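K.L.:
Okay, sequence plus prediction incoming.
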Amino acid sequence: MHLLQPLLHPPENEQILLGQAQRLAGYTLGELAALAGLAIPPDLKRDKGWIGILLELWLGASAGSKPEQDFAALGIELKTIPIDQQGRPLETTFVCVAPLTGNTGVVWETSHVRHKLKRVLWIPVEGERQIPLAERRVGAPLLWEPSEEEERQLRLDWEELMDLIVLGQVERITARHGEVLQLRPKAANSKALTEAIGTNGERILTLPRGFYLKKNFTARLLARHFHL
């Protein structure tokens, strides 16, 4: 039997990355944590990013919290996605923090969102609350890049949301804006404020915002890949 070991260095090519991700499929988070010597939190309330950290460890990801992709040399971003028993996503997927100032002349082609979503290694993980964290299984990986239609949808939503930010309407944006991409507050607490543009072009303080993929988008992507 192949002895499973974490990749100690960033993978040299996508075959190595995908091969390692495929080997993790079927293992529980508890088994992977024990093999890697990582403590398991009782739940994810205080450790929301723990599953991502565990899988980054196994896959040799290098970016950490840097703005580049997790596997910068390969141009691939890693996204874990909690799913239900039918293989449907249980929550929206964080893409990146949204810039609320200094957006004059920004275009989709050079945007951070597009950069992060150019190529994504999706790793589904059982996410239903009744399954204890240690017993949740890792699913088969999917290496994805947006089709022309998916990119078009993302671009239209991004342009609409960025227009609202630039026009000083950030406070009016709700999670309902956007077909596949949404903008939501992203802060550990309500004291973490950041600068933005107000309705009259003045500087205001507001909660940091993040771009998130809506569940309808990731559900279609997973369904197509896993023939659900």
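P.N.:
Good, I have the coordinates.

K.L.:
CA only for contacts and neighbour counts going forward, please
P.N.:
Fine.

K.L.:
quick one: stretch 14-31 to chain centroid distance?
P.N.:
18 Å (Cα atoms, centre = their mean, to the nearest Å).

K.L.:
Pull out the buried positions in it.
P.N.:
Buried residues in stretch 14-31, counted by 16 or more other Cα atoms under 10 Å: 14, 17-18, 20-25, 28-30.

K.L.:
So what touches that stretch?
P.N.:
4, 11, 40, 51, 58-59, 74, 123, 133-141, 143 (Cα atoms under 8 Å, 6 or more residues apart in numbering).

K.L.:
picking that back up, out of the buried residues of stretch 14-31, which comes closest to T174?
P.N.:
L29 (34.1 Å; Cα to Cα).

K.L.:
just to revisit the earlier point, now, among the buried residues of stretch 14-31, which is nearest to H115?
P.N.:
For the buried residues of stretch 14-31, the nearest to H115 is E14 (17.5 Å; Cα to Cα).

K.L.:
if I look at the closest one, how far off is R114?
P.N.:
Relative to R114, E14 is positioned 20 Å away (Cα to Cα, to the nearest Å).

K.L.:
Also A192?
P.N.:
26 Å.

K.L.:
more neighbours, the two?
P.N.:
R114 (18 against 12; other Cα atoms under 10 Å).

K.L.:
quick one on the thing from earlier: could you export the buried residues of stretch 14-31 as TSV, including secondary structure?
P.N.:
Output for the buried residues of stretch 14-31, formatted as TSV (DSSP: H, G, I helix; E, B strand; the rest coil):
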residue	secondary structure
E14	helix
L17	helix
L18	helix
Q20	helix
A21	helix
Q22	helix
R23	helix
L24	helix
A25	coil
T28	strand
L29	helix
G30	helix
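
K.L.:
try this one next to it:
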Amino acid sequence: MSRAEAMAGLTLGQLANHHQIETPKDLKRHKGWVGQLIELELGALAGSKPEPDFVHLGVELKTIPVNQVGKVLETTYVTVAPLTNILGLTWENSVVCHKLQQVLWIPVQGAREIPLTERQIGSPVLWSPSLEEAALLKQDWEEIMELIAIGKVESITARHGEVLQLRPKAANSQVLTQSIDHNGAQSQTNPRGFYLKTQFTQKILSGLL
């Protein structure tokens, strides 16, 4: 936390220079660049593995883009959704549950008119879900997974879920993965990912930015 707090107020350009890393012109082809830079500064180890970024601490790291007044600008990706071999999978042993036990949120200016090198890093927020938040997450996850299990993955929209949503997670619509159709047979569909809705993450950050 002291290292995370020491970053607050620095620009991405200053942090990149410190690590002798070139800052890309924009994030169109470097979508994960900000998160990777913050991971490097804080020493996160997990990369894209299905476990918290700071494995030894049980802490997941999430950079979150905000505007000038601290409004969250986009949903937060959590993990890929399992679409097959889900029999017996419960909320308690799901990757989503494990990754959201404790999260270190790092707000970063995300307004496109601000050059990437000049975007400032905000104050960190270390968060664990309250009983109420955990119940909402579990409820959404269970409802979405039930629809996947009965072969209705294609009918799930971003509007499903109060705090957690399921959305396509691929570079383009040509990317396909195994899934289950409504007859219980193997089928093909676009990969899906779990995302936290902006109004949920806004509540986490509100008053703490």
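P.N.:
Yep, it's here. Because the structure is a prediction, the values reported are computed rather than measured.

K.L.:
among the buried residues of stretch 14-31 of the first structure, which two are most distant?
P.N.:
E14 and G30 (26.0 Å).

K.L.:
longest helix anywhere in the second structure?
P.N.:
In the second structure, with assignment by DSSP state H, the single longest helix is helix 131-149.

K.L.:
how much does the next helix or strand after that helix stray from the first structure?
P.N.:
Later in the chain than helix 131-149 of the second structure, the nearest helix or strand by DSSP states H and E is strand 164-168. On superposition with the first structure, the mean distance recorded for strand 164-168 of the second structure (mean Cα distance after the TM-score superposition for the first structure) is 0.2 Å.

K.L.:
can you tell me which residue in the second structure aligns to A140 of the first structure?
P.N.:
Correspondence of A140 of the first structure to the second structure, assessed by TM-score structural alignment: S123.

K.L.:
you'd agree its match is up against I106?
P.N.:
Yes - the criterion here is Cα atoms under 8 Å, and S123 of the second structure meets it with I106 at 6.6 Å.

K.L.:
if you count what's nearby, which of those two comes out ahead?
P.N.:
Shown here are S123 of the second structure and I106; by other Cα under 10 Å, I106 has more neighbours (25 against 18).

K.L.:
Where does the more buried one sit: helix, strand or coil?
P.N.:
At I106 of the second structure, secondary structure determined by three-state DSSP is strand.

K.L.:
what about the strands in the first structure?
P.N.:
Ranges of strands in the first structure, per DSSP state E, are 77-83, 93-97, 120-126, 142-144, 181-185, 194-197, 203-206, 209-213.

K.L.:
who touches the last one?
P.N.:
Taking contacts as Cα under 8 Å, 6+ apart, the residues outside strand 209-213 of the first structure that touch it are 92-100, 113, 180-187.

K.L.:
Emit the ChimeraX select command for whichever of these are buried.
P.N.:
This is how ChimeraX selects the buried members of the contacts of strand 209-213 of the first structure, with burial counted by 16+ other Cα under 10 Å:
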select :92,93,94,95,96,97,98,99,100,113,180,181,182,183,184,185,186
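
K.L.:
mind checking what G193 of the second structure lines up with in the first structure?
P.N.:
Aligned partner of G193 of the second structure by TM-score structural alignment: G210.

K.L.:
Return the residues in contact with the residue nearest to its match when sequence neighbours are not counted.
P.N.:
Of all residues not flanking G210 of the first structure in the chain, V97 sits nearest, at 4.2 Å (Cα to Cα, 6 or more residues apart in numbering). The contact partners of V97 of the first structure, taken as Cα under 8 Å, 6+ apart, are 186, 208-211.

K.L.:
which residue in the second structure lines up with V97 of the first structure?
P.N.:
V97 of the first structure maps onto V80 in the second structure, by TM-score structural alignment.

K.L.:
next one: L164 of the first structure
P.N.:
Counting by TM-score structural alignment, L164 of the first structure corresponds to L147 in the second structure.

K.L.:
Tell me, how many residues neighbour the residue nearest to that match when sequence neighbours are not counted?
P.N.:
For L147 of the second structure, ignoring the flanking residues on the chain, the nearest one in space by Cα to Cα, 6+ apart is V153 at 6.1 Å. Counted with other Cα under 10 Å, the neighbours of V153 of the second structure add up to 22.

K.L.:
What of A185 of the second structure?
P.N.:
Neighbour number of A185 of the second structure under other Cα under 10 Å is 9.

K.L.:
Now do the contacts for the nearest residue to Q202 of the second structure once chain neighbours are set aside.
P.N.:
Nearest residue to Q202 of the second structure, sequence neighbours excluded (Cα to Cα, 6+ apart): V72, at 5.9 Å. Taking Cα under 8 Å, 6+ apart, we find V72 of the second structure in contact with 64-66, 198, 201-202.

K.L.:
From those residues, pick the one nearest Q101 of the second structure.
P.N.:
Lowest distance from Q101 of the second structure to those (Cα to Cα) belongs to T201, with 14.4 Å.

K.L.:
any idea how far E145 of the first structure is from G102 of the first structure?
P.N.:
E145 of the first structure is 28 Å from G102 of the first structure, by Cα to Cα.

K.L.:
With neighbour numbers in mind, choose between the two.
P.N.:
Neighbour totals were compared for E145 of the first structure and G102, and E145 leads with 14 against 10 (other Cα under 10 Å).
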